[in-house]
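> next come a sequence and a model predicted from it.
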Amino acid sequence: MNTRPNRREAMTWLFSASLGTLAAKKLSAGTTVLRDEGRKANFDSVGSRIQKSIGRGDATGVAVAVVQGGQIVWEEGFGWANQEAGVKATPHTPFSLASITKPFTATTIMTLVAEGKLALDEPANKYLPGSQLVGTARNAEGVSVRLLGAHASGLPGIFECYGAEERGLVPSPEALLKMYGRLAYPPAACYEYSNLGFAALNAIALALTQTDLGALMQRRVIAPLGLNNSFFGTDTVRVKSGAGRYDAHGRLLPHYTTSTAASGELYASAHDLARFALFNMRQRTRGQAAILSENDLEELHRPVFAGPSGVATTFGWFRSRTTSGIPVLFKSGGDPGVANRMCFVPSKDLACVVVTNRSNGWELACSVCDEVLTKYLPDWHRPVEDCGFPSKPFVATPAWKGRWQGLLKGGGANMPIQLNIHSDDAATLAIGSGRAEEVTELRSEGEAFVGLCTGNIDSPDAVRTGARTLQVKLLPVENRLLGRVFDIAGDPNIKNVRLPFVLTLSRS
């Protein structure tokens, strides 16, 4: 039989080969799709929805990457990385990750664990020779390294933005812990999302290696995994290649850094995040070094603190399940000009990454992720990144009613404080010599009391930022109330501050 192709067959083969070459070139340019139409899900409807959102002015730039079966099956950029400069977003554009930095920090710490430099379940203070964590009745010794990365250490949250002109105000991790490293709650007693926990991990890494975290992460995680479009936002040269950050009205925000670099300072592309997902799913791709063993990865993914909804924290991630019980790991990132989502399903070799550069991009990022994952997992439902109790109306039982007094500490403040709980919807709070202010929006979160108030805290940071809005959360512990007050200022879509002060109250 003659097996030589005729002229028409030969031309068809050459045409098909040319199309394949063009597709490969298009991919190498970082513009769009890796997919087999006959085998992979069709993402055209997803892309169309993103384009419509950009066309309506609801989004500026978006990049998406999908992993399935050990490879990237789709990656594409939409809109603008920098609209003013005419720079389009691509899958290789570095976007500010905000809190998706946290899993990278946890991975960096785990490389030190793998070398025997520290242990996750040892007291964190063992590795903090400078600024030690402070608690009551020596309970700070119960704060393990693992709890720091799982938002269950008892440390409160913190957030502050710094513009270029405020660079000299950015505290070192040690200075931040010295000012605010006080436990608001007993270790492992409750969930509170805590950037301070990651500042403590930063301080531990610095003490063990004498290396800035950005450089340490570059050397131990970013470079070995071949994440070529990832870097810390403190790199003022490379940050110019990253996507700009836009407020909810599409206005470009000035570049800023934060008080806790380890919790939110990384930039990375959607492509790099997809490769990071492959690494976490034990699907090492070409050019990736084996920086951690399978057991090390299991430690990163193991549940640490589970909330009432079943969502749990791990060392750096959150963990949930689909309706049918398939484990899912996920993380979100949100700062002024940032709204991102990353989910992966290890047992299905499936992941979706969505990064945006708008303050109000949260719903878009989540819904795109949901739409993509539902194509593969019909029982997919959106997991909520929260291990706390749902908010309910406060009931002033006899255990709560009456006058409580004690001290407010942290950030250089050491002030008397008095709380009066009169009824289900009436309470007052007085700080220092200030008058008693009404506490509004009284609610319960599990056993905790929460509410809003105003007041002046005598702290250098509170005075400097003009923070006066107080968000109170108190937990009953052995006939006392322990907790924190967040002193808040600014617009969360533009620039804001959330300073933590720790309270210990006893009945008057």
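Looks like it arrived, so ask away. Numbers count the residues shown, from 1 in each chain.

> contacts, neighbours, all on C-alpha from now
Noted.

> so how far is the lengthiest helix in the chain off the chain centroid?
In the chain, assigned by DSSP state H, the helix with the most residues is helix 7-28. Relative to its chain's centre, helix 7-28 lies at 43 Å (CA atoms, centre = their mean, to the nearest Å).

> how about stretch 183-194?
Distance, stretch centre to chain centre, for stretch 183-194: 17 Å (CA atoms, centre = their mean).

> which SS class is A396?
Secondary structure, DSSP: H, G, I helix; E, B strand; the rest coil: A396 is coil.

> so what's it closest to, chain neighbours aside?
For A396, ignoring the flanking residues on the chain, the nearest one in space by CA to CA, 6 or more residues apart in numbering is D424 at 4.8 Å.

> now do the buried residues in the helix or strand encompassing K375.
For K375, the host element (DSSP states H and E) is helix 362-376. Within helix 362-376, the residues scored as buried using 16 or more other CA atoms under 10 Å are W362, L364, A365, C366, V368, C369, D370, E371, V372, L373.

> take this one as well and set it beside the first:
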Amino acid sequence: MNSRLALPMPTIPIDRSPESGESRRQAAETTEATAPAHLARRLSLRRVLAVGLVFLLDGSAVAADRFDAIRQSIRTLLTQRQVPSVAVAVARNGRIVWEEGFGWADREKRIPATADTMYSLASVSKPLTATALMTLVGAGKVDLDKPVNAYLGSAGLRARIGDANDATVRRVANHSSGLAEHYQFFYANEPWRRPPFDEILRRYGDLVTPPGEHYQYSNLGYGILDYVIARQAGKSFADYMREDVFLPLGMTRSAVGPAPGVVQFEAVRYGHDGLPIPLYETDHDGASALYASAHDLARFGLFHLKAHLADQKAILPDSLIDAMHEQTMDEGNGSGYGIGWEIRHDSGYAIISHDGDMPGVRTELRLVPSERLVVVVLCNAEDRIAPMVADQIMGATLPKWKAPARRPESPSAKFTPPPDLVGLWEGKVFTYQSEVPITVQVLESGDIKIRLANQLESLLNFPRYSKDGFLRGVTTGSLEIDDATRRPYVLGLKLKLRSGNVLDGAITARADESSVMPTHGLFPSVAGQPRAERVQSRAFVLAQWTSLIKQ
């Protein structure tokens, strides 16, 4: 079996001179304190001269002092929030000025976190996958404005509405292809396993809005892109990432994982109960499955800021980097999306970024091109500590920057449906296994009654009707699909009112609570493993096409 790791890893963390000023200072203090008295003065003078030289040459001592308050804050937050570890890296003006690990990469084995620890990245995988995609664009093997189906062989996307030929590679990359929200996690201590990707497309490859009409973040889209990369490159996605992205960029602790044979370098993912989460995989590797160290991500960020490090190969020309950072889809919340990157504006700064969030993971990668700044924060728990620390670093390095205010939760206003929505609607949910009759009755009072097949009638909770014409809400019921039997779930509706008499879009089975649930001895076991006493509640969001006609 080919290793997915970029290179064999050393077991001793590497000391890197530009960002290790604090470590050198501590070592000098230790040596001075234990030296004989007649050498202490000489060592002290040498230390003063050395620190002065560092200050003059690279400013790392100043940088280290700047982050001292954040160091203390991280240690306090780790204790307060019961988070196992955080790793950070900051690069400025073409070099790393601070990188450090805090807490435990593996609590049980007492392995400390370092800047070289490999963390699961969750959705920070997307800009890495997009970079690989763009290398194929540069090589003439992929055309961003060609239908993605041209690269999918016998598999392909189905347009439930609109034209599948309009679902271009670019639209898949900027989340406007028409694909619905989607994810699946397959845990090692459970018997369910990921199906072949062609089968995943058969079940969930529906375009539920016309391509280009609407922004909808979709992990499945980046699973499609990793499939395109593998097909066009003629090698596995993991091998292409290692050989054509990680190695040329000097990212020696990065992999598509969990990577076999290198578990000792990976941070264990911990759940909300504080216990290790069993290994899991997704059905969208390009969206979520990558691992990298904070140091490696800082190098990746420097490449995207066109720092042109001497030991990095220019795998993309600057023009293609610019194309990735160009907003081509409006998210509708003041931010936009390019190719693998979110583009937003905070306190007058243009910020190119991505974050990640899945069981046992919270990650932040931020670039500020005008300030030549890269900020990386990685955490092996699903906790807000990652954006909190990233905000602190931004505040310490950007004079004008202020953390965006968190929007207060407004009390739910009484839902008043538009006149065109009031009435009885009948149709079907078209699942990959069957067609399930559905009726939706919208009352003038704002109550919405829903019935699936012969199931009990239920109300739509938290109903809302957005400016772009989507009826949203949450209800109960069953879609009667095998993939959703793994967990209890609720149903999410996102239906577009069209022409006054059609409601269509997606209905999703949602088992996405960030918690742990007991199995009560009823959960299927895995051969050779003890029966699980608890499992992660977060398992899937699975969308199926729905269409209704007003009666």
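Great, that's in hand. Computed from a prediction, not measured in an experiment: that's the story for all the values here.

> in structure 2, what residue corresponds to V134 of structure 1?
Counting by TM-score structural alignment, V134 of structure 1 corresponds to R158 in structure 2.

> distance check, that match against L479 of structure 2.
From R158 of structure 2 over to L479 of structure 2 the distance is 20 Å, taken as CA to CA, to the nearest Å.

> check P248 of structure 2 too.
In this structure, P248 of structure 2 and L479 of structure 2 are 46 Å apart, going by CA to CA.

> looking at the two, which is more packed in?
Higher neighbour count among P248 of structure 2 and L479: L479, with 26 against 17, using other CA atoms under 10 Å.

> give me the aligned partner of that one over in structure 1.
Taking TM-score structural alignment, L479 of structure 2 has I457 as its aligned residue in structure 1.

> now do A267 of structure 2
Checking TM-score structural alignment: A267 of structure 2 goes with A243.

> and its match, what element?
Under the criterion DSSP H and E, no helix or strand holds A243 of structure 1.

> what of A323 of structure 2?
Secondary structure (DSSP H and E) places A323 of structure 2 in helix 318-325.

> mean distance, that helix to its aligned residues in structure 1?
The superposed helix 318-325 of structure 2 is, by mean CA distance after the TM-score superposition for structure 1, a mean 0.8 Å from where its aligned residues fall in structure 1.

> can you list the neighbours in contact with that helix?
Helix 318-325 of structure 2 has contacts (CA atoms under 8 Å, 6 or more residues apart in numbering) with M134, G138, H304, K306, G338, I339, G340, W341, E342, I343, I352.

> what range does the following helix or strand past that helix cover in structure 1?
Helices and strands here follow DSSP H and E; after helix 318-325 of structure 2, the next one along the chain is strand 329-330. Using TM-score structural alignment, the residues of structure 1 aligned to strand 329-330 of structure 2 are 305-306.

> and that stretch, how far from structure 2 on average?
The superposed stretch 305-306 of structure 1 is, by mean CA distance after the TM-score superposition for structure 1, a mean 1.1 Å from where its aligned residues fall in structure 2.

> return the distance of the most centrally placed residue in structure 1 relative to Y246 of structure 1.
Compute the mean C-alpha point of structure 1, and by CA atoms, centre = their mean the closest residue is S99, 2.1 Å away. S99 of structure 1 sits 17 Å away from Y246 of structure 1, going by CA to CA.
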